[in-house]
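# For reference, the sequence and a predicted model appear below.
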Amino acid sequence: MSIEKVRTYLKQFNADNRIIEFATSSATVELAAQAAGCEPARIAKTLSFKLHDDSVILIVTAGDAKVDNAKYKHFFCCKAKMLTADEVEPDIGHAIGGVCPFGINDGVKVYLDVSLKRFVTFFPACGSHNSAIELTPDELEQYSANCQGWVDLCKGWQE
């Protein structure tokens, strides 16, 4: 189960005991915000994309942000192409609703969007449709597997 994979992964940071398992689904930004008792913007959503060389990446962004196609194309030199529902679990290592930057498949690069830096803490998923962990921006950067650093790839959150 993906949450166990995440729990094992987060042990190296002594953060495995900080995983929150909700009684209800947290598979969407809105559901996660209700479960965590916070505003939707503070949900760190993890989006999966395929690059022109068929490698896969994750972008972790604030719940109220949307990937800006122009920024994405400028940064990655290709159009934004999200993974299909059938590709997510085999390519990333977590199913839709639990995708996160922890305990992912080898070779998946993780990018953190600056839209998250406006919060003291936020809630990314932990591998299942009803889990999360409350992290600071520094903790997210430290705990994210194969983290490539902070990027500015989104729009809509500054308005």
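That came in fine, so what should we check first?
# alpha carbons only for contacts and neighbour counts from here, please
Will do.
# Need the nearest residue in space to the residue nearest to the spatial centre of the chain, chain neighbours excluded.
Centroid-nearest residue in the chain, with Cα atoms, centre = their mean: Thr46, separated by 2.5 Å. With sequence-adjacent residues excluded and distances taken as Cα to Cα, 6 or more residues apart in numbering, Thr46 is closest to Val60, at 4.3 Å.
# how deep is Lys79 tucked in, by neighbour count?
When neighbours are defined as other Cα atoms under 10 Å, Lys79 has 17 of them.
# if I look at the residue nearest to the centre of the chain, how far off is Val120?
Computed as Cα to Cα, to the nearest Å, the Thr46 to Val120 distance reads 18 Å.
# Which other helices and strands does the longest helix seen in the chain contact?
Identified as the longest helix of the chain according to DSSP state H is helix 2-11. The contact analysis (3 or more Cα pairs under 8 Å, 6 or more residues apart in numbering; DSSP states H and E) places helix 2-11 against no helix or strand.
# The chain: helices as residue ranges?
Assigned by DSSP H, the chain shows helices spanning 2-11, 29-36, 69-76, 85-92, 137-143.
# Could I get the full set of strands for this protein?
For the chain, applying DSSP state E gives strands covering 20-21, 43-50, 56-62, 66-67, 109-113, 123-124, 131-132, 147-151, 154-155.
# And the first one, how far out from the chain middle?
Just to be clear, that refers to strand 20-21. 16 Å (Cα atoms, centre = their mean, to the nearest Å).
# Comparison target, given below:
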Amino acid sequence: MSLPSVRAFFAEHAPDCEIIECDASTATVAEAAAAHGVAPAQIAKTLAFHTPKGMVLVVACGDARMDNRKFKAVFGGKVRMVDRAEVEAATGHPVGGVCPFGLAESLPVYCDLSLRAFAEVLPAAGSVNSAVRIAPERLAALTHALWVDVTQDPVPDDGLNHGSAPT
């Protein structure tokens, strides 16, 4: 699985998409952003969760934080992250290279609305040093993803200290 299964996926479904392999690790959002010269938000992280309806993959901006209240509303109850071994078994990809392409098992994929802030995002491509540049809408179309809003709203960067206790 992993990189070869992602290559096969793109060869069949999107032969124009090129997988980018880096010499250095891109396993974390920070490493991937540095390697590709983009903001961390433009890295599309893929996370696996257990929901009342089964395991799902959620793709969101690299700097987005999940919102438990929104998750419960979308998935109908409590969710929890999938452990490392189960993620690798279900996706066929190592942690740090998990993506919604070329999966070992058919899993529902959800794309968070945070991705729509960019014309192009960079999800991993099945290994800890690979990625693909792709439009969020195309990522969703290729993976048959549903769009959801499950991340915290960004904090405005207006110089004010939002949410802090008054002094």
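Good, I have the coordinates. What you are looking at is a predicted structure, and each value in this text was computed from that prediction instead of being measured.
# Return the residues in contact with Asp83 of structure 2.
Counting by Cα atoms under 8 Å, 6 or more residues apart in numbering, Asp83 of structure 2 touches no other residue.
# for Ser131 of structure 1, that is, sorry about that
The contact partners of Ser131 of structure 1, by Cα under 8 Å, 6+ apart, come to Ile3, Ile19, Ile20, Glu21, Phe22, Ser26, Gly98, Ala125.
# So the last one is in contact with Gly98, correct?
Yes: under the contact definition of Cα atoms under 8 Å, Ala125 of structure 1 touches Gly98, with a separation of 5.5 Å.
# So the two - more neighbours on which side?
Neighbour count, other Cα under 10 Å: between Ala125 of structure 1 and Gly98, Ala125 has more, with 30 against 25.
# separation between the residue lying closest to that one once chain neighbours are set aside and His52 of structure 1?
Computed as Cα to Cα, 6+ apart, the closest residue to Ala125 of structure 1 that is not its neighbour in sequence is Ala132, at 4.1 Å. With distances taken as Cα to Cα, Ala132 of structure 1 is found 31 Å from His52 of structure 1.
# more crowded one of these two?
Counted by other Cα under 10 Å, Ala132 of structure 1 and His52 do not tie: Ala132 has more neighbours, with 27 against 13.
# close enough to count as contact, that one and Pro124?
Yes: counting by Cα under 8 Å, Pro124 is a contact partner of Ala132 of structure 1 at 5.4 Å.
# what's in contact with stretch 47-59 of structure 1?
For stretch 47-59 of structure 1, contacts defined as Cα under 8 Å, 6+ apart pick out 46, 60-61, 76, 78, 80-83, 88, 91-92, 99, 101, 107-113.
# Show the buried residues in those residues.
Neighbour-count burial (16 or more other Cα atoms under 10 Å) applied to these gives 46, 60-61, 80, 82-83, 88, 91-92, 99, 101, 108-113.
# Now do the same contact list for Ile133 of structure 1.
Applying Cα under 8 Å, 6+ apart, the residues contacting Ile133 of structure 1 are Arg18, Ile19, Ile20, Phe123, Pro124, Ala125, Cys126.
# which of the residues you listed lies closest to Ala33 of structure 1?
Checking those against Ala33 of structure 1 by Cα to Cα gives Phe123 as the nearest, at 8.6 Å.
# Identify the residues contacting the closest one.
Contacts of Phe123 of structure 1 by Cα under 8 Å, 6+ apart are Ala36, Arg42, Ile43, Ala44, Ala132, Ile133, Glu134, Leu135.
# Over in structure 2, see which of the residues you listed survive.
Compared against structure 2 with both residues aligned by TM-score structural alignment, their matches' Cα atoms under 8 Å, these retain Arg42, Ile43, Ala44, Ala132, Ile133, Glu134, Leu135.
# For burial, what's the neighbour tally of the third one?
Look at Ala44 of structure 1: counted by other Cα under 10 Å, it has 32 neighbours.
# For the contacts of Phe123 of structure 1, work out which two are farthest apart.
Spanning the widest gap among these are Ala36 and Leu135, at 12.5 Å by Cα to Cα.
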